[in-house]
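Asker: have a look at this prediction, sequence included:
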Amino acid sequence: MASRFPERARRRARHARAFAAAVCAVAALAAACAETGQGSAAVRILTHRDFHLPADALEAFTAETGIEIVVFREDTPDDVIDLLERSRAHPVADVVVGVDTLDLQHVIDTGLTEPYVPLTPGPLVEDLAVGDHAMTPISYIDACLNYLPSFYVVPERRIDELPDAEFLPPPVPGGLAALWDPAHGGTVVIPDAATSRMGVYLLVALERLHPERNDDEAMPWPQVLDQMLRWNVELAPSWEIATFERFAGGEPPPERPISQDEPDPVTLQSLRGRLPMTWGTTGLPSVYAEYQPGLPPSLDIAVVTDDCVRIGFYAGVVAGAQNASLGGRLIDAMGEPLFQFGISDRFGSRPARSDIVSTPEWNEFGVAVHPYRPDPAYVGAHWKEWQLTWSQVVRNFETGPPPPEPEVTVTLP
């Protein structure tokens, strides 16, 4: 991704160099880093690679308090939870950061963290707070569909001219139902829920709309998933591949032959194999804007505001931590404006505090929605079971007989 977005890569490299003195990246967990003196105070953070820690905010925390920061970074949220459980007798970290809505209730119920009340809590975004201060909200995303607006523009024609069916686009997606609509067949890429956390967030949204166990006539989501696969919805192994390699959003429009008076319609062929719809976040347009050398006047990427899901991310003091009191001071700092303003990352995360001024990119391109807020206890008890069912449906589809060709009815505007 660095080669495609050099300015973004340079900014991250500068941050990394400034942060190197304060953060020790280790492949194997150890008691402390080589740069951290044995007699100095240190706080150990356990997180995963998908959670962004603002380097300047942690550097400022060390400069102000003298407390060094040691970061242990696992590959996935599952790895973080597994490590916390295996090291319960001798905790490897003082603070865990990046626990999401899916694992929140499990962490609380199993006592992997201990309650902590921030000293000066700021106003929070609605429904992020946790009872008894068992964990502290740090950020959130609203996950939903993203699409390429130019792909869905109906070509202009004379009043006496019939449209060319080859270039007639499907209707603009209005919600998740577009994923299993044959009119959108072959135009969608989504992260696979079997291998991607963002894919599991989509699975949570599907379960809400089409429960696997219900008494009405609506299709349960396993049948919906089968329909999606039959209409050639592409599964990508990760959110990054789905968004930055297969989705066409944020890319410059295809070049037009200068000899033509009218531009060609944007088609799948003109997108050179990339697809115009994916599952992302409301912050994805602002993320693409950050990749530009300056604030662009417009972006060819839009958000479907229906059927979104809000996922919170939390921090907590690890139960039995060696430096629990210092960990509490760090959690206080994570709720302060400097950390909260810097929380935005490549997912388009948003600060948990509701009074933080947005970045220029978010002010220009971010989208506010009214998302579904899943119950942490309910999704926490079921999401791994849903994930197994998802994998079984995909496996059955891949090994079964070829699906019938979809029948698509085109309605002329």
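Answerer: Yes, it's here. Numbering: from 1, shown residues only.

Asker: all contacts plus neighbour counts: C-alpha atoms, from now on.
Answerer: Fine.

Asker: just to check, Pro155 is in contact with Leu168?
Answerer: Yes. The pair Pro155 and Leu168 qualifies as a contact (CA atoms under 8 Å) at a distance of 7.3 Å.

Asker: higher neighbour count, these two?
Answerer: Leu168 (20 against 15; other CA atoms under 10 Å).

Asker: longest helix anywhere in this structure?
Answerer: helix 376-399 (DSSP state H).

Asker: where along the chain do the helices fall?
Answerer: Taking DSSP H to define them, one finds helices in the chain at 6-19, 55-65, 77-86, 101-109, 197-209, 221-230, 239-240, 284-291, 324-334, 337-341, 360-365, 376-399.

Asker: tabulate those helices in CSV, adding columns for mean neighbour count and distance to Val188.
Answerer: Compiled in CSV, the helices of the chain are given as follows (neighbours: other CA atoms under 10 Å; distance: least, CA to CA, whole Å):
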stretch, mean neighbour count, distance to Val188
helix 6-19, 14, 27
helix 55-65, 17, 35
helix 77-86, 16, 26
helix 101-109, 20, 25
helix 197-209, 21, 13
helix 221-230, 20, 9
helix 239-240, 21, 13
helix 284-291, 23, 16
helix 324-334, 21, 37
helix 337-341, 20, 33
helix 360-365, 17, 22
helix 376-399, 15, 16
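
Asker: of the ones you listed, which is nearest Ile311?
Answerer: The closest of those to Ile311 is helix 101-109. By CA to CA, the value is 5.6 Å.

Asker: check it against this one:
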Amino acid sequence: MNTISTRLGLGLVGGLSALALTACAGTTDTGTDPSSVVTLVTHDSFNVSEDVLAAFEKESGLTVKQITPGDGGSLVNQLILTKDAPLGDVVFGIDNSFATRAIDEGVLEPYAPAGQADSAAQYAVGDGELTPIDFGDVCVNVDHAWFGNTGVPEPVTLDDLTKPEYKDLLVVTNPATSSPGLSFLLATVGAYGEDGWEEYWSKLKANGVKVTDSWSDAYYVDFSGSEGNGPRPIVLSYSTSPAFTVSEDGSSTRTGALLDTCFRQVEYVGLLAGAANPEGAKKLVDFLVSDAFQADIADSMYMYPVNTDTELPEGWVEFAPLSPEPFDVAPADITAHRDEWIKAWTSTVIG
């Protein structure tokens, strides 16, 4: 999550061809050695400090090009559709809710990067096709200022969001297109079980929940606590989001995360099978697990680096805490039921 930029925003599928052509143009210009260009396919809020990236490009002799076909769900869908003609060399942004789908579809090539921290092992999936890079908690966020001004008490739990006093106040993202949306769906599965989560969403629907396709629309357009000054004071976002709304003196923040509503999201990098520049791809993956990039994640993307020895920004303990007990769904259950749950959610909420 960059300076509250379009974290996991949904890119238009219709723009994919143009993006792909742009990337191809960057690798085939006259006089350009294709082996000096490595193409990263990612979500449109991937971010790295200019000096950190420049140092990598100088040391490696590579130029990093980016293609951004959309949010985490759209990203995996496009990789599957184009696996016979890969969009690039490396993918970043596949998360734990979609990881097994990408692995099972054979779009990735196993690779063990040099320098991966031991603390990343807890997030391992598959047989080396994906390497964990960062993590964060997807949680419901509230606008403290809105609730303070209206006198309505802030919600605390998932159950609270179904109460009449919060009617028409919540905006979330679609799990079929948005990885935080799928993470929140999984949070409700973890909270209410396979026999209760659909009933919970029926209650949310009756209470006026709004659904958007992208996090950026939800946070910037509909949420009252962001720069868009939208009409809804409750939004699906991240536990780190309140660090973006800290007052100038650093003493308080306008927004807060409800830590009893969270699901832990892990983001991965992987080599794309059939990559045009596999050696360059390996160097880029090595860079993403390096100390330099790991140290840049918190300030640039507002996620937690998987290398737990990395120093975090001042104020994160207070304003960007992790949930002490996020809801959990076993990876095997996600693999077995993900598509089924998304279809059931769509039938229940969208109709």
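Answerer: Cool, got the structure. Source: prediction; values computed, not measured.

Asker: related to what we said a few turns ago, kindly reformat the helices of structure 1 as CSV containing distance to Ser40 of structure 1.
Answerer: Listed next are the helices of structure 1 as CSV, based on distance: least, CA to CA, whole Å:
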stretch, distance to Ser40 of structure 1
helix 6-19, 18
helix 55-65, 11
helix 77-86, 24
helix 101-109, 30
helix 197-209, 37
helix 221-230, 54
helix 239-240, 38
helix 284-291, 37
helix 324-334, 12
helix 337-341, 23
helix 360-365, 39
helix 376-399, 38
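
Asker: ok, which of these comes nearest Phe247 of structure 1?
Answerer: Among the helices of structure 1, if distance is taken as CA to CA, the winner is helix 239-240, at 9.8 Å.

Asker: got the contact list for the closest one?
Answerer: Residues from elsewhere that reach helix 239-240 of structure 1 (CA atoms under 8 Å, 6 or more residues apart in numbering): Ile190, Pro191, Ser196, Arg197, Met198, Gly199, Gly280.

Asker: read off where it ends up in structure 2.
Answerer: Mapping helix 239-240 of structure 1 onto structure 2 (TM-score structural alignment) gives residues 215-216.

Asker: grab the nearest non-local neighbour of Thr253 of structure 2.
Answerer: Leaving aside its sequence neighbours, Thr253 of structure 2 sits nearest to Val246 (CA to CA, 6 or more residues apart in numbering; 3.9 Å).

Asker: what sits against that neighbour?
Answerer: Val246 of structure 2 makes contact with Ser252, Thr253, Arg254, Phe319 under the criterion CA under 8 Å, 6+ apart.

Asker: pretty sure Asp134 of structure 2 contacts Val266?
Answerer: Yes. When contacts are counted by CA under 8 Å, Asp134 of structure 2 is listed as touching Val266 (5.9 Å).

Asker: which one's more surrounded, these two?
Answerer: Per other CA under 10 Å, whichever of Asp134 of structure 2 and Val266 has more neighbours is Asp134, with 26 against 23.

Asker: so what corresponds to the more buried one in structure 1?
Answerer: Under TM-score structural alignment, Asp134 of structure 2 pairs with Ser139 in structure 1.

Asker: repeat that for Gly181 of structure 2.
Answerer: So, by TM-score structural alignment, Gly181 of structure 2 is matched to Gly199.

Asker: ok, and the closest non-adjacent residue to that match?
Answerer: Ala193 (3.9 Å).

Asker: from what I see, that neighbour and Val200 are in contact.
Answerer: Yes. If you go by CA under 8 Å, Ala193 of structure 1 and Val200 touch, sitting 4.6 Å apart.
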